[in-house]
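[1] Output the structure for:
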Amino acid sequence: MKTKRRNPSEYEYTRPDDRIATLAGLLLCFITFSFCGPSDPASEYDSSVTELSIPKRSLPYFKGKDLQPVWLETSELKDATALRGISDFKFVNQEGKTVSSSDLRGSLSVVSFFFTRCSGICPTITDHLKTVQEECAKDGKVRMFSFSVTPDLDSPEELRRYAQRRGIRQKSWNLLTGPKSGIYKMARESFNADTIAPGERKKGVGPNDFLHSESVYLLDENRRLRGIYNGRSLGSVRELIGDVERLKLESSYIP
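    Next up, the predicted model:
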């Protein structure tokens, strides 16, 4: 039995040029499909999911007992009575001069808490804040205020000696002392700066006991709280320095 031979013209044959054309067509379809999809992946999600991932142009304000950050437009500030800021005070600095809360108005302020006999976190925080003194406080637009939490031990004379040892310039950096009750009240109400837990107070820790936090606070021209930083972390203090420059560009002063 003879096997019928097929004519060569009956065989399927693909030339190299045809294969290249096919691959090019597939690639074109893939590119077209990719670019026809949604240009913004975030548009697939609800705004409540994506809002926190959007960078904010300005620094937040803070409100409530838990210092909740909020972002507000300038037009909203006049009615924002619940925003956190420093409460009224009148204390004495290392030169024996009276410094009050009104002295903070009109300039940016960096606030911290310390005591001269502290051998733990205070020296580290002070050294990091000297970076702020050198880089931000030379032009007079930024002032620094460190409140002693052992004011009964830190007299103006003791504060002056401490400033001399640590290289603190009084012109831009005030070390403050005064009535213990006044300093503690201001620290707790303005910044939640007392880290003693409520449960500890029930065990006999009284209002005259105070454990200051390692936080450093940035206030704007209106004495409102705009940033909270870890004073023990040089990286966090560097972030503060950057935020100082941002606030200098922000026109937020409201008489």
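
[2] going forward, measure contacts and count neighbours with C-alpha atoms only.
    Will do.

[3] which residues in the stretch 151-255 of the chain form strands?
    In the stretch 151-255 of the chain, strands defined by DSSP state E, counting those that start in this stretch lie at 173-176, 215-219, 225-230, listed in chain order.

[4] any idea which of those strands is most buried?
    strand 173-176 (a mean of 26; mean count of other C-alpha atoms under 10 Å).

[5] just to revisit the earlier point, export the strands of the stretch 151-255 of the chain as a markdown table, with columns for distance to Phe30.
    As requested, those are exported to a markdown table (distance: least, C-alpha to C-alpha, whole Å):
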| stretch | distance to Phe30 |
| --- | --- |
| strand 173-176 | 63 |
| strand 215-219 | 51 |
| strand 225-230 | 47 |
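
[6] didn't Trp173 look like it was pressed against Val142?
    No. At 9.3 Å, Trp173 does not count as touching Val142 under the criterion of C-alpha atoms under 8 Å.

[7] how about the strands of the stretch 151-255 of the chain, which one is nearest Val110?
    strand 215-219 (4.8 Å; C-alpha to C-alpha).

[8] want to put them side by side, so please do this one too:
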Amino acid sequence: MWHTIVVLRLKQQIALLYAKAAQLPVNPLLRYEWSRRDQRRVNERPIEYPFALSCLSELCPSSVLDVGPGTSAWPQLLANCGYNVTAVDEGDSYWRTRPANRHHYVLRDDITHPKLETKFDAITCLSVIEHIQDHQAAGRGLRSLLSPGGHAILSFPYDERRFVDNVYALPGVSYGTDAPYICRVYSRREVDGWLREGFQIVRQEYYRIFSGDLWAFGERLRPPVTTTVNEPHHLTCILFRAT
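    You can find the predicted model right below:
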């Protein structure tokens, strides 16, 4: 009995020391980012995260793959919800230097040619696929990693009728001209291409994010407006099911 108590207390002390040691390099960075909080702009995550969480809460997947988390805490947020989460990011084609995610361990993999052999019940890919050159290969990669009947949750800049190869290259865009990556606006044609890879749409929502006609044109609306396919929109969130 005493041996068990001693072992338990040793484990507790080791866990405490680990927690304190882990804070040493992180706290200065957190303090710096907190000091710059007024310089941050509200983005589309407050739309995408609730949509994805709503879908996941109904699906209750046993395993979740997050594609392209970058530096975000999204995969760790899912882990905090109790999901078994794996995160992958290729990184090099998006960032000038590959970032470190301090929230969750991220495997290095390319969704256009994934090396993962595991299948997942659900995949989240939020504000990522618009930055990928070969979006058809990305769609095939997503489909290849889904379990039978699995689901993929995507969000991206969208216009029902108009595809834009790189909105950051257009005159008059409000930001992104110095970005080292592209930002595409997808249309129904590209979505239909993903459907041919073995998906069907379960749910799709549309949002107006900017005052202009296209993504990143005009001022950001605060708050964004939920719209329909027949009304002006800049962003879509889609729940796909593997067929």
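
[9] quick one: TM-score?
    Remark: TM-score between the superposed chains equals 0.26 [TM-score structural alignment, normalised by the length of structure 2]; 98 aligned residues with a C-alpha RMSD of 5.3 Å.

[10] Among the strands of the stretch 151-255 of structure 1, which comes closest to Val49 of structure 1?
    strand 225-230 (24.0 Å).

[11] buried set for the longest helix seen in structure 1?
    Looking across structure 1 with DSSP state H, the single longest helix is helix 16-36. The neighbour-count check on helix 16-36 of structure 1 (16 or more other C-alpha atoms under 10 Å) flags nothing as buried.

[12] ok so, going back, so which of the strands of the stretch 151-255 of structure 1 comes closest to Tyr184 of structure 1?
    Taking C-alpha to C-alpha, strand 173-176 is the member of the strands of the stretch 151-255 of structure 1 nearest to Tyr184 of structure 1, at 12.5 Å.

[13] which helices and strands sit right next to the closest one?
    Contact here means 3 or more C-alpha pairs under 8 Å, 6 or more residues apart in numbering; DSSP states H and E; on that basis strand 173-176 of structure 1 packs against strand 142-148, helix 156-166.

[14] most tightly surrounded among these?
    strand 142-148 (a mean of 23).

[15] Run through the neighbouring helices and strands of that strand.
    By 3+ C-alpha pairs under 8 Å, 6+ apart, strand 142-148 of structure 1 packs against strand 108-114, strand 173-176.

[16] mind putting these in CSV, distance to Tyr162 of structure 1 included?
    Below are these laid out as CSV (distance: least, C-alpha to C-alpha, whole Å):
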stretch, distance to Tyr162 of structure 1
strand 108-114, 11
strand 173-176, 9
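
[17] contacting residues around the longest helix of structure 1?
    With contact meaning C-alpha atoms under 8 Å, 6 or more residues apart in numbering, helix 16-36 of structure 1 is reached by no other residue.

[18] Okay, strands next: where are they in structure 2?
    Assigned by DSSP state E, the strands in structure 2 fall at 64-67, 85-89, 106-108, 120-126, 146-157, 199-210, 220-227, 235-242.

[19] and the fifth one, what does it pack onto?
    Other helices and strands packing on strand 146-157 of structure 2, by 3+ C-alpha pairs under 8 Å, 6+ apart, are helix 45-59, strand 120-126, strand 235-242.
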